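Visitor: I would like to see how this sequence folds:
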Amino acid sequence: MISKYGLFTYLIIACIAILIIVLAFLFQNNFLKNLFIVIGALIFAFTTYFFRDPERIPPKQKNCVVAPADGKIISIKTKRENKFLNCIAQQVSIFMSPFDVHVNRIPINGVIDYFNYVPGEYLVAFYDKADERNERTEIGIKNNLGKVLFTQVAGTIARRIVCNLKLGDSVKIGERFGMIKFGSRSDVIVDSTWKLMVKVGDKVKAGETILFEKIQNE
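Guide: I've put the predicted structure just below:
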């Protein structure tokens, strides 16, 4: 099915694609006619593919953090996080190409305890400093296991972040909460009491792939 977060954009682009195909039949030249039909069909097919929203089944275990986005793990690092966790933390960065599903999902059960929109630049999403310099939303969830911070980061092409969360919302692992249109990244940041379950280069699926497991209760 088509994601509700991109339905309006999808309908506009789909209408443009159909219009291109219809106009193609006005050409007397068969080469131009076929060319415009192919262009229109490709635009329609890619748009439908991009805004797809497949069902996902989150893990049943409760002591884990799952990926909030589809894509590839491009970075794993340790950093000081001072906005929500206030500690030395582990960060996993996920890059979403234009061919990945772009619907974002909640990484863990809990309550939205931190929410911050940061205006910024539009550097390529896989640039190391994109998580600090690009436009983004920063979202913190708190539960009995601790705190998890995750982001939606805009990129060079992706300049539209959709997020329907607000402070105080109760959320469940795997729930849809928004999307980033046309490719970007998402970062997940946790403290040292979580065990890393992925490595750089791994492909992950939003709402399903486990990034971290809790190794001790606080």
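
Visitor: all contacts plus neighbour counts: C-alpha atoms, from now on.
Guide: OK.

Visitor: what kind of secondary structure is residue 44 in?
Guide: helix (DSSP: H, G, I helix; E, B strand; the rest coil).

Visitor: Residue 16 versus that one, what's the distance?
Guide: To residue 16, residue 44 is 8 Å away according to C-alpha to C-alpha, to the nearest Å.

Visitor: ok, the two, which is more surrounded?
Guide: residue 44 (21 against 15; other C-alpha atoms under 10 Å).

Visitor: what residues are up against the more buried one?
Guide: 13, 14, 17, 18 (C-alpha atoms under 8 Å, 6 or more residues apart in numbering).

Visitor: which of the residues you listed sit farthest apart?
Guide: Greatest spacing in those, by C-alpha to C-alpha: 13 and 18 (8.7 Å).

Visitor: Okay, strands next: where are they in this protein?
Guide: 64-66, 71-81, 87-96, 103-105, 110-118, 136-143, 146-153, 161-163, 170-171, 176-180, 184-190, 194-196, 203-204, 210-214 (DSSP state E).

Visitor: what's the first one packed up against?
Guide: The reference is to strand 64-66. In terms of contacts (3 or more C-alpha pairs under 8 Å, 6 or more residues apart in numbering; DSSP states H and E), strand 64-66 is packed against strand 210-214.

Visitor: which helices and strands sit right next to the strand it packs on?
Guide: strand 64-66, strand 194-196.

Visitor: nearest to residue 186, of those?
Guide: Short answer: strand 64-66, nearest of those by C-alpha to C-alpha, at 12.0 Å.

Visitor: Now stretch 109-122: buried residues?
Guide: Neighbour-count burial for stretch 109-122, counted by 16 or more other C-alpha atoms under 10 Å, picks out 109, 110, 111, 112, 113, 114, 115, 121, 122.

Visitor: what about that stretch, distance to the chain center?
Guide: 13 Å (C-alpha atoms, centre = their mean, to the nearest Å).

Visitor: Can you tell me what sits against it?
Guide: Counting by C-alpha under 8 Å, 6+ apart, 62, 84, 130, 133-143, 154-157, 159, 165-173 sit against stretch 109-122.

Visitor: now stretch 18-27
Guide: 32, 33, 34, 36, 37, 38, 39, 40, 41, 44.

Visitor: one more to line up against the first:
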Amino acid sequence: MVTIVREGYPFIGACLMLAVIFGFAVHPYAAIPPFVLALYFCYFFRNPKREIRIDEQAILSPADGTVTEITPVEMDDFIKEPCNKVVIFMSVFNVHVNRSPIQGEIKFQKYYCGRFRPAYKDEVGFDNEHHLLGIENDKIRITVKQIAGILARRIVSWVTMDDRLSQGELYGMIRFGSCLEVVMPRDVSILVAVGEKVKGGVTVIGRIKE
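Guide: Coordinates of the predicted model:
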């Protein structure tokens, strides 16, 4: 089952309205481009039903996309220890809703209004507009960062401080091409590799060591 998130309704509705206007006022063929665009927006804002297998030791991917970077981080402001960072790039064809990698409470939240550089550039995590969440439970602390790209001009968040998230629960999305960063302590085993395709709420990108 696939639904459409509410952020897509204005785009879909506007395109369908243009299709009707162009079809009657100009020519039936003139309705084709806005109608096709409306279909694309239905595709982009899709929210496919996912079966989330709860695993307290697992760190799930927060997004659909491709792993583009796995790098060490000397210190994270929220986690307060050396970490590893996994970067996931989402193209305009990927599902763009984002899911919580773990169950826990939001104990840190920061929004930075920055630039709109291409999401594959190395510096975008610092320069570009981004939304950072720190999530913790009794086992682990992690951070997830939604980063806007050259086409992604709005980061959508459906959560706030002290909200409790279930593992795999939807917490936001980024419009039109972007990337996410997941930062985890170094005692978490990384189970993905650069170039690997991942699926939000399904792919296990890390596992807490016993």
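
Visitor: TM-score for these two?
Guide: Overlay of the two chains. TM-score (TM-score structural alignment, normalised by the length of structure 2): 0.93; 208 aligned residues with a C-alpha RMSD of 1.6 Å.

Visitor: that older thread, report the set of residues contacting both of residue 44 and residue 16 of structure 1.
Guide: With C-alpha under 8 Å, 6+ apart, residue 44 of structure 1 and residue 16 have no common neighbours.

Visitor: any idea how far the alignment partner in structure 2 of residue 81 of structure 1 lies from residue 143 of structure 2?
Guide: By TM-score structural alignment, residue 81 of structure 1 lines up with residue 75 in structure 2. Using C-alpha to C-alpha, residue 75 of structure 2 is found at 12 Å from residue 143 of structure 2.

Visitor: who's more crowded, the two?
Guide: residue 143 (24 against 13).

Visitor: The more buried one -> structure 1?
Guide: Counting by TM-score structural alignment, residue 143 of structure 2 corresponds to residue 149 in structure 1.

Visitor: repeat for residue 186 of structure 2
Guide: That one, residue 186 of structure 2, aligns with residue 192 by TM-score structural alignment.

Visitor: Against residue 47 of structure 1, how distant is the closest residue to its match other than its chain neighbours?
Guide: Spatial nearest neighbour of residue 192 of structure 1, excluding adjacent residues (C-alpha to C-alpha, 6 or more residues apart in numbering): residue 89 at 6.1 Å. Separation of residue 89 of structure 1 from residue 47 of structure 1 (C-alpha to C-alpha): 37 Å.

Visitor: How about residue 125 of structure 1?
Guide: 21 Å.

Visitor: Compare the two and say which one has the larger neighbour count.
Guide: More crowded of residue 125 of structure 1 and residue 47, by other C-alpha under 10 Å: residue 125, with 26 against 19.

Visitor: residues touching the corresponding residue of structure 2 for that one, list them.
Guide: Residue pairing (TM-score structural alignment): residue 125 of structure 1 is matched to residue 119 of structure 2. Contacts for residue 119 of structure 2 (C-alpha under 8 Å, 6+ apart) come out as 89, 147, 148, 149, 150, 177, 178, 179.

Visitor: ditto for residue 73 of structure 2
Guide: 82, 83, 84, 85.

Visitor: End to end on stretch 92-105 of structure 2, go ahead and measure it.
Guide: End to end - C-alpha to C-alpha - stretch 92-105 of structure 2 spans 30 Å.

Visitor: Mind filtering the contacts of residue 44 of structure 1 down to those shared with structure 2?
Guide: Of these, the subset whose aligned partners also make contact in structure 2 (criterion: both residues aligned by TM-score structural alignment, their matches' C-alpha atoms under 8 Å) comprises 13, 14.

Visitor: Could you give the residue range in structure 1 aligned to stretch 97-107 of structure 2?
Guide: Against structure 1, stretch 97-107 of structure 2 falls on residues 103-113 (TM-score structural alignment).

Visitor: Endpoints of that stretch, how far apart?
Guide: 22 Å.

Visitor: where does that stretch sit relative to the chain's centre, distance-wise?
Guide: 12 Å.

Visitor: Next: stretch 17-28 of structure 2.
Guide: That offset, for stretch 17-28 of structure 2, works out to 35 Å (C-alpha atoms, centre = their mean).

Visitor: Show me which residues of it are buried.
Guide: 17, 18, 19, 20, 22, 23.

Visitor: ok, now how distant is the aligned residue in structure 1 for the second one from residue 35 of structure 1?
Guide: Translated: residue 18 of structure 2. Alignment note (TM-score structural alignment): residue 18 of structure 2 maps to residue 16 of structure 1. As judged by C-alpha to C-alpha, residue 16 of structure 1 and residue 35 of structure 1 stand 15 Å apart.

Visitor: Hmm, residue 193 and residue 89 of structure 1 touching each other?
Guide: No. The criterion here is C-alpha atoms under 8 Å, and residue 89 of structure 1 misses it with residue 193 at 9.4 Å.

Visitor: can you pull the contacts of the match of residue 143 of structure 2?
Guide: Contacts of residue 149 of structure 1 by C-alpha under 8 Å, 6+ apart are 84, 85, 138, 139, 140, 141, 188, 189, 190.

Visitor: What's the separation between it and residue 9 of structure 1?
Guide: Distance from residue 149 of structure 1 to residue 9 of structure 1, by C-alpha to C-alpha: 29 Å.

Visitor: OK, contacts around residue 85 of structure 2?
Guide: 69, 70, 71, 72, 73, 181, 182, 183, 184.

Visitor: List only buried entries from the residues you listed.
Guide: 69, 70, 181, 182, 183, 184.

Visitor: Find the nearest non-adjacent residue to the fourth one, please.
Guide: Distance criterion C-alpha to C-alpha, 6+ apart; nearest residue to residue 182 of structure 2, sequence neighbours excluded, is residue 144 at 4.6 Å.

Visitor: For residue 177 of structure 1, see how far away residue 106 of structure 1 is.
Guide: 7 Å.
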